[in-house]
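# No letters, just coordinates:
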């Protein structure tokens, strides 16, 4: 993979940033959802004052800034230089936030067993199965034994069919970089199988299906 494939996530205007974060969802609605997800993530990962956390695809750093005061450390990891710069600005009041550019390495340059937990929202929805496996394999390495990771992906459902139809209308004319920004579709069986192959245990009781937007918690297996 080359950095050109990541250009879909670079931006230079506030409008461009918001488009990459949430499509055409109004910013107040997007920010409200991010704030709601802060408590949701903290609960599912059982975060506490000693937790060291990884966010994959941190975007502008809104959730990292909200979680920083609750935990020991959080690392914002993103493929986008412009988003990491924005995250530094958003989290400037928090000395316990670090930053990592994912530069064609799928987290390979992060230290092993260095995080208690991690999360990634609205990121894996853009990845193909090969990319998902690469990230899962590295997550099983950087998480400590028993560490949990919560993420979401897309199946076709009541909420997600409009996403499919919207991308379908422009798919044939899309350039490679634009196509990379479109969403991908994976069944929960596929995602669970990729996780197990990579050394992560899917927790079936954690699965939440919001009309095709599926949330799942994974746990690093003791032998990973």
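It's in. Worth saying up front: this structure is predicted, and the values here are computed from it rather than measured.

# C-alpha from now on. contacts and neighbour counts both.
Will do.

# Could you report the distance from the most far-flung residue of the chain relative to its centre to residue 167?
Residue farthest from the centre of the chain, counting by C-alpha atoms, centre = their mean, is residue 173 at 27.3 Å. Remark: distance between residue 173 and residue 167 (C-alpha to C-alpha, to the nearest Å) = 11 Å.

# and residue 219, helix, strand or coil?
Of the three states, residue 219 takes strand under DSSP: H, G, I helix; E, B strand; the rest coil.

# pretty sure it contacts residue 149?
Yes - if you go by C-alpha atoms under 8 Å, residue 219 and residue 149 touch, sitting 6.3 Å apart.

# Give me the more crowded residue out of those two.
Counting neighbours by other C-alpha atoms under 10 Å for residue 219 and for residue 149 shows that residue 149 has the greater number, 29 against 24.

# Contacts only, for the residue positioned nearest the centre of the chain.
With distances taken as C-alpha atoms, centre = their mean, residue 120 lies nearest the centre of the chain, 2.5 Å away. Neighbour list for residue 120: 55, 56, 57, 58, 149, 150, 151, 152 [criterion: C-alpha atoms under 8 Å, 6 or more residues apart in numbering].

# Drop anything exposed from those.
55, 56, 57, 58, 149, 150, 151, 152 (16 or more other C-alpha atoms under 10 Å).

# Name the nearest of those relative to residue 199.
residue 149 (12.2 Å; C-alpha to C-alpha).

# give me the element that closest one is part of.
Secondary structure from DSSP states H and E places residue 149 in strand 143-154.

# quick one, strands of the protein?
52-56, 73-78, 97-101, 115-120, 143-154, 200-202, 208-210, 213-220 (DSSP state E).

# Mind giving me the packing neighbours of the longest helix belonging to the chain?
With residue count as the measure and DSSP state H as the assignment, the chain has helix 27-44 as its longest helix. Here helix 27-44 touches helix 62-68, going by 3 or more C-alpha pairs under 8 Å, 6 or more residues apart in numbering; DSSP states H and E.

# gap between the helix it packs on and the chain center?
14 Å (C-alpha atoms, centre = their mean, to the nearest Å).

# which residues are contacting that helix?
Against helix 62-68 from outside (C-alpha under 8 Å, 6+ apart): 34-35, 37-38, 42, 55, 58, 74, 76, 87, 90-91, 94, 96-97.

# before we move on, the earlier item: any chance of the strands of the chain in CSV, plus distance to residue 135?
What follows is the strands of the chain, written out as CSV (distance: least, C-alpha to C-alpha, whole Å):
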stretch, distance to residue 135
strand 52-56, 9
strand 73-78, 12
strand 97-101, 14
strand 115-120, 11
strand 143-154, 11
strand 200-202, 11
strand 208-210, 21
strand 213-220, 12
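
# tell me how far stretch 107-115 is from the chain's mean position?
16 Å.

# Need the distance between the two termini of it.
12 Å.

# Please identify the buried residues of it?
For stretch 107-115, burial by neighbour count (16+ other C-alpha under 10 Å) applies to 107, 108, 110, 115.

# let's bring in a second model and compare:
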């Protein structure tokens, strides 16, 4: 699996079913997502996540936010209600076209096509919040690791990160299929049985692996390591256990020790 394969698959998903591909709901296939209802789901999610950061004493400055894997702009619009500017990055040009159509920010969102293995369009220490939800698992593991290191580079001291990923398959039939079945078979089932416009590959990410990549990125940038301060289980389902990791970037010269020592990791 390569980034080019991911780009091709999500280009097709963005062209055929952009809103459903972002929020997979069997009842919304065939263009049945109402645009405002779709955006409202992003508002609910961002409000809850930023409320959690505030509860943890880690609310970021309301300067610039990065929405990584922004898709059709579901979260970007919600972030733009709370930050002075938002940059939404995605690998799919059709997704970004739809995001621009749904832009309700009055010009505060910049959408950027990013097909490479890094975030070179963003300077060091340039964002106050990195937000990504249910994106990293669709990428090849080495590419996801590189982006995690980039998050540590582009985050300002005192910034926060919100990272939503599955950390393991559930011990159910569907979960075990994804754990043990060969990818070509899963790909065929998604295309033929489930009739996906393009397949969605999945990888799990543990808190320990995430913390290690963030630390490596910070070290390369000469910065203290970000620290996971909480990992909350959310969005159930019978395939994977999903965790939303809340991360702080030190601003006082601390070394970020105990990087996986937050709540419920």
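Looks like it arrived, so ask away. Predicted model only: the values in this text are computed from it and were never measured.

# Any chance you could compute the TM-score here?
Here the TM-score for the pair of chains, by TM-score structural alignment, normalised by the length of structure 1, is 0.81; 220 aligned residues with a C-alpha RMSD of 3.3 Å.

# just to revisit the earlier point, quick one: closest of the strands of structure 1 to residue 177 of structure 1.
Minimum separation from residue 177 of structure 1 across the strands of structure 1 (C-alpha to C-alpha) falls at strand 73-78, 16.8 Å.

# can you tell me what part of structure 2 that closest one aligns to?
Counting by TM-score structural alignment, strand 73-78 of structure 1 pairs with residues 85-90 of structure 2.

# circling back: for the strand holding residue 149 of structure 1, enumerate the helices and strands it packs against.
Judged by 3+ C-alpha pairs under 8 Å, 6+ apart, strand 143-154 of structure 1 is in contact with strand 115-120, strand 213-220.

# what's the closest of the strands of structure 1 to residue 129 of structure 1?
Of these, nearest to residue 129 of structure 1 by C-alpha to C-alpha is strand 143-154, at 11.1 Å.

# corresponding residues in structure 2 for the closest one?
Using TM-score structural alignment, the residues of structure 2 aligned to strand 143-154 of structure 1 are 155-166.

# quick one: contacts of the matching stretch?
Against stretch 155-166 of structure 2 from outside (C-alpha under 8 Å, 6+ apart): 49, 58-61, 124-137, 203-206, 240-251.

# picking up where we left off before, ok and the longest helix of structure 1 relative to strand 143-154, angle-wise?
Relative orientation of helix 27-44 of structure 1 and strand 143-154, computed by axes from the mean of the first three to the mean of the last three C-alpha atoms, to 10 degrees: 140 degrees.

# so how far is helix 27-44 of structure 1 from its chain's centroid?
Remark: helix 27-44 of structure 1 is offset 13 Å from the chain centroid, using C-alpha atoms, centre = their mean.

# which residues touch it?
Against helix 27-44 of structure 1 from outside (C-alpha under 8 Å, 6+ apart): 18, 22, 62, 63, 66, 67, 119, 150, 217.

# for that helix, which positions count as buried?
Quick answer for helix 27-44 of structure 1 (16+ other C-alpha under 10 Å): 30, 34, 38, 41, 42, 44.

# which one of those is nearest residue 177 of structure 1?
The closest of the buried residues of helix 27-44 of structure 1, once distances to residue 177 of structure 1 are taken by C-alpha to C-alpha, is residue 30, at 24.0 Å.

# what about that closest one, distance to residue 88 of structure 1?
Counting by C-alpha to C-alpha - residue 30 of structure 1 and residue 88 of structure 1 are separated by 20 Å.

# swap in residue 176 of structure 1?
The separation that residue 176 of structure 1 has from residue 88 of structure 1, given C-alpha to C-alpha, amounts to 29 Å.

# These two: which has the busier surroundings?
For residue 176 of structure 1 versus residue 88, the count of surrounding residues by other C-alpha under 10 Å is larger for residue 88: 18 against 12.

# And the more buried one, what's its match in structure 2?
Residue correspondence to structure 2 (TM-score structural alignment): residue 88 of structure 1 is matched to residue 100.

# for that match, what are its contacts?
The contact partners of residue 100 of structure 2, taken as C-alpha under 8 Å, 6+ apart, are 72, 73, 111.

# just residue 125 of structure 2 next, same as before
Going by C-alpha under 8 Å, 6+ apart, residue 125 of structure 2 touches 153, 154, 155, 156, 157.

# now residue 142 of structure 1
Contacts of residue 142 of structure 1 by C-alpha under 8 Å, 6+ apart are 110, 111, 112, 113, 114, 115.

# Look up how far residue 124 of structure 1 lies from whichever residue in structure 1 pairs up with residue 67 of structure 2.
In structure 1, the residue paired with residue 67 of structure 2 according to TM-score structural alignment is residue 55. Counting by C-alpha to C-alpha, the gap from residue 55 of structure 1 to residue 124 of structure 1 is 12 Å.

# quick one on the thing from earlier: looking at structure 1, which of the contacts of residue 125 of structure 2 still make contact?
Retained in structure 1 by both residues aligned by TM-score structural alignment, their matches' C-alpha atoms under 8 Å are the following of the contacts of residue 125 of structure 2: 153, 154, 155, 156, 157.

# re earlier: right, so of the strands of structure 1, which gets closest to residue 5 of structure 1?
Closest among these, using C-alpha to C-alpha: strand 73-78, at 13.4 Å.

# And that closest one against structure 2, how far off on average?
By mean C-alpha distance after the TM-score superposition for structure 1, the fitted strand 73-78 of structure 1 averages 0.6 Å away from its aligned residues in structure 2.

# ok, and what's touching that strand?
51-59, 61, 64, 67-68, 84, 87, 96-102.

# Residue 249 of structure 2 maps to what in structure 1?
Counting by TM-score structural alignment, the partner of residue 249 of structure 2 is residue 220.

# any idea how far that match is from residue 75 of structure 1?
Residue 220 of structure 1 sits 18 Å away from residue 75 of structure 1, going by C-alpha to C-alpha.

# Neighbour count: the two, which is higher?
Neighbours were counted for residue 220 of structure 1 and for residue 75 using other C-alpha under 10 Å; residue 220 has more, 27 against 20.

# With adjacent residues omitted, what lies nearest to that one?
Closest residue to residue 220 of structure 1 in three dimensions, ignoring its sequence neighbours and counting by C-alpha to C-alpha, 6 or more residues apart in numbering: residue 200, at 4.6 Å.
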